[in-house]
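> sequence first, predicted coordinates after that:
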Amino acid sequence: MNSSCALIVFAKAPIPGYAKTRLARVIGNEAAARLAGRMLVETVNNAVAADVGPVELCCAPDESHPAFLGAAATHGLALTPQGTGDLGVRMHRALERTLRAYPRALLIGTDAPGLGPQQLRDAARLLRSHQAVFGPAADGGYVLVGLSAPHPGLFEEIEWSTPRVMAQTRERAAQLGLALGELPTLADVDEPADLIHVPKEWLE
């Protein structure tokens, strides 16, 4: 395994009423939690299969959920807490910590079924020639961020969970003078209409 690019998986514990709450309004809390658990497993499997570097599972609300402990035991992953703050604060903190130990870091969520091993390898490769790499999401956010050095400005004053996230992030990157690389746009699964992007067997 190449150890030059660490991969952080940001995940919420698949707890009914906590994970995938927007989906739960249509499919129910239990089904939403089951789907969140399946997406966590698939994301971790893809992250490990990509083989770009060590994989870490960065957990909310903490590292104690059996799904996290099981993933760590199966794959030998490190578990870390996301901690407090909005999404930008938490992502920056995780990336900054990881970049103290590795020259490059990728951070992904568990919401994009199309983000497979090849896309992760492509992102790691792009990060060798760009200071920042993003995987835009079809809803205007992003499913992946990669950095070769901490840039807190990329995560400040962003309107999280809105269609403006990626556009605002591009503006921040331009203001910071960063060479930005982007993957092809992928769908993520946040709203009920997004369920069309989920393999049917994941919903069983």
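Perfect, thanks for sending it.
> from here on, just use CA atoms for contacts and neighbour counts.
OK.
> contacts for the longest helix along the chain?
The single longest helix within the chain, with elements called by DSSP state H, is helix 29-50. Helix 29-50 is touched from outside by 7, 9, 11, 13-21, 23-24, 54-55, 67, 71, 75, 109-111, 113, 115-118, 120-121, 202-203, with contacts defined as CA atoms under 8 Å, 6 or more residues apart in numbering.
> list only buried entries from the residues you listed.
Buried residues within these, counting neighbours by 16 or more other CA atoms under 10 Å: 7, 9, 11, 13-16, 18-21, 23-24, 54-55, 67, 71, 109-111, 113, 115-117, 120-121.
> quick revisit: quick one: which of the contacts of helix 29-50 sit in helices?
21, 23, 24, 67, 71, 75, 117, 118, 120, 121.
> just checking, the second one touches residue 17?
No: look at residue 23 against residue 17 with CA atoms under 8 Å: they stay out of range, at 10.3 Å.
> need the residues touching each of those two.
In contact with both residue 23 and residue 17: no residue, using CA under 8 Å, 6+ apart.
> how far off centre is stretch 54-62?
Centroid displacement of stretch 54-62 relative to its chain, using CA atoms, centre = their mean, to the nearest Å, is 10 Å.
> residues making contact with that stretch?
With CA under 8 Å, 6+ apart as the criterion, stretch 54-62 contacts 1, 3, 5-13, 47-48, 68, 72, 77-83, 94.
> now the longest helix of the chain: buried residues?
29, 31-48, 50.
> which PyMOL command selects the buried ones in the contacts of stretch 54-62?
Remark: buried members of those, expressed as a PyMOL selection using 16+ other CA under 10 Å:
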select buried, resi 5+6+7+8+9+10+11+12+13+47+48+68+72+77+78+79+80+81+82+83+94
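> and the comparison structure, right after this:
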Amino acid sequence: MTPPLTLLVIAKEPLPGRVKTRLTPPFTPAQAARLAEAALVDTLRAVAATPARRRVLVLDGRPGPWLPPGFDVVPQCAGGLDARLAAAFAACAGPALLIGMDTPQVTPELLTVELADGEAVFGPAEDGGFWALGMAEPDPALVRGVPMSAPDTGAVQRDRLVEAGLRVRDLPELRDVDTAADATAVAASAPHGRFAAELSRLHTDRARADRRGAVSGR
């Protein structure tokens, strides 16, 4: 039987200066973009390995070689993040689960959820936001107008679901990658992923550059 869930990933094309700007410094814009691409690759791999009726990448930008097969790509609409999330849900028929590209430690086990009528799932993030939002019957109005990138974003969003009469099941709390400290912690929690490998390469490159600088400064 075909799984009924649509999985949505909302993401930006990993271009220097447009993604992960809070990682600069200590990383350069190009290095931050490499980390963003690695995070996106890990996320898409997890989604690709999760049973789903449909997999959709809601993208700001153009797809690249990092996109695996099996995904429909649709452009993000204009407006704030709440409007873009609402539009992604509006395009879904039937149960849908949406995640971002900031949690490369996500696994197919975390994403394998069932949504019965009147249910929602909510994945809180450590910074007060949320990393996952799912609804059995997607209602864009429950997302539109939620203040994004605020300390209470997650609380406001979850309250919206409860106030609408939905039965909310909470997923485990995850840490978004926003800062260098976040990157280190997330890589440690998923040491075998592309993100952890890319972070390790960047640290190795920096150590080599520092050694060359020390030698040339003698």
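Done, it's in. The model shown is predicted, which means the values in this text are computed figures rather than measured ones.
> just the TM-score for the two chains, thanks.
Overlay of the two chains. TM-score (TM-score structural alignment, normalised by the length of structure 1): 0.87; 192 aligned residues with a CA RMSD of 1.7 Å.
> before we move on, back to that, what about the longest helix of structure 1, how far off from structure 2?
On superposition with structure 2, the mean distance recorded for helix 29-50 of structure 1 (mean CA distance after the TM-score superposition for structure 1) is 0.7 Å.
> distance check, residue 175 of structure 1 against residue 154 of structure 1.
Residue 175 of structure 1 sits 9 Å away from residue 154 of structure 1, going by CA to CA, to the nearest Å.
> which of those two has more neighbours?
Each of residue 175 of structure 1 and residue 154 has its neighbours counted (other CA atoms under 10 Å); residue 154 has more, 21 against 11.
> in structure 2, what residue corresponds to that one?
Structural alignment (TM-score structural alignment) places residue 154 of structure 1 against residue 142 in structure 2.
> so the residue nearest to that match when sequence neighbours are not counted is in which element?
Nearest non-adjacent residue to residue 142 of structure 2, counting by CA to CA, 6 or more residues apart in numbering: residue 160, 6.0 Å away. Taking DSSP states H and E as the definition, residue 160 of structure 2 sits inside helix 153-163.
> what range in structure 1 matches that helix?
Following TM-score structural alignment, the aligned partner range for helix 153-163 of structure 2 in structure 1 is 165-175.
> by how much does the matching stretch deviate from structure 2 on average?
Stretch 165-175 of structure 1: mean distance to aligned residues in structure 2 after superposition is 1.5 Å, counting by mean CA distance after the TM-score superposition for structure 1.
> for that stretch, which outside residues touch it?
Contacts for stretch 165-175 of structure 1 (CA under 8 Å, 6+ apart): 136, 137, 140, 141, 142, 153, 154, 155, 158, 159, 179, 180.
> and the counterpart of residue 85 of structure 2 in structure 1, how close does it get to residue 105 of structure 1?
Counting by TM-score structural alignment, residue 85 of structure 2 lines up with residue 91 in structure 1. According to CA to CA, residue 91 of structure 1 and residue 105 of structure 1 sit 11 Å apart.
> repeat for residue 114 of structure 1
20 Å.
> with residue 4 of structure 1 instead?
The value you get for residue 4 of structure 1 to residue 105 of structure 1, if CA to CA is used, is 8 Å.
> show me which of the two is the more surrounded one.
For residue 4 of structure 1 versus residue 105, the count of surrounding residues by other CA under 10 Å is larger for residue 105: 32 against 15.
> surely that one meets residue 96?
No: judged on CA under 8 Å, residue 105 of structure 1 makes no contact with residue 96 at a distance of 9.1 Å.
> before we move on, the earlier item: what comes up buried for the match of helix 153-163 of structure 2?
So stretch 165-175 of structure 1, judged by 16+ other CA under 10 Å, has buried residues 165, 166, 168, 169, 172, 173.
> same thing with stretch 201-218 of structure 2?
Buried residues in stretch 201-218 of structure 2 (16+ other CA under 10 Å): residue 202.
> count of neighbours near the match of residue 85 of structure 2?
22.
> what's near enough to touch it?
So residue 91 of structure 1 contacts 82, 107, 155 (CA under 8 Å, 6+ apart).
> tell me if it really is in a helix.
Yes: counting by DSSP: H, G, I helix; E, B strand; the rest coil, residue 91 of structure 1 falls inside a helix.
> quick check: it vs residue 83 of structure 1, distance?
From residue 91 of structure 1 to residue 83 of structure 1 the distance is 10 Å (CA to CA).
> in structure 1, which strand has the most residues?
Longest strand in structure 1 by number of residues, with DSSP state E as the criterion: strand 5-12.
> can you list contacts of it?
Against strand 5-12 of structure 1 from outside (CA under 8 Å, 6+ apart): 18-19, 40, 43-44, 47, 52-61, 82, 94, 98, 102-110, 124.
> any idea of the angle that strand forms with helix 29-50?
Here strand 5-12 of structure 1 runs at an angle of 180 degrees relative to helix 29-50 (axes from the mean of the first three to the mean of the last three CA atoms, to 10 degrees).
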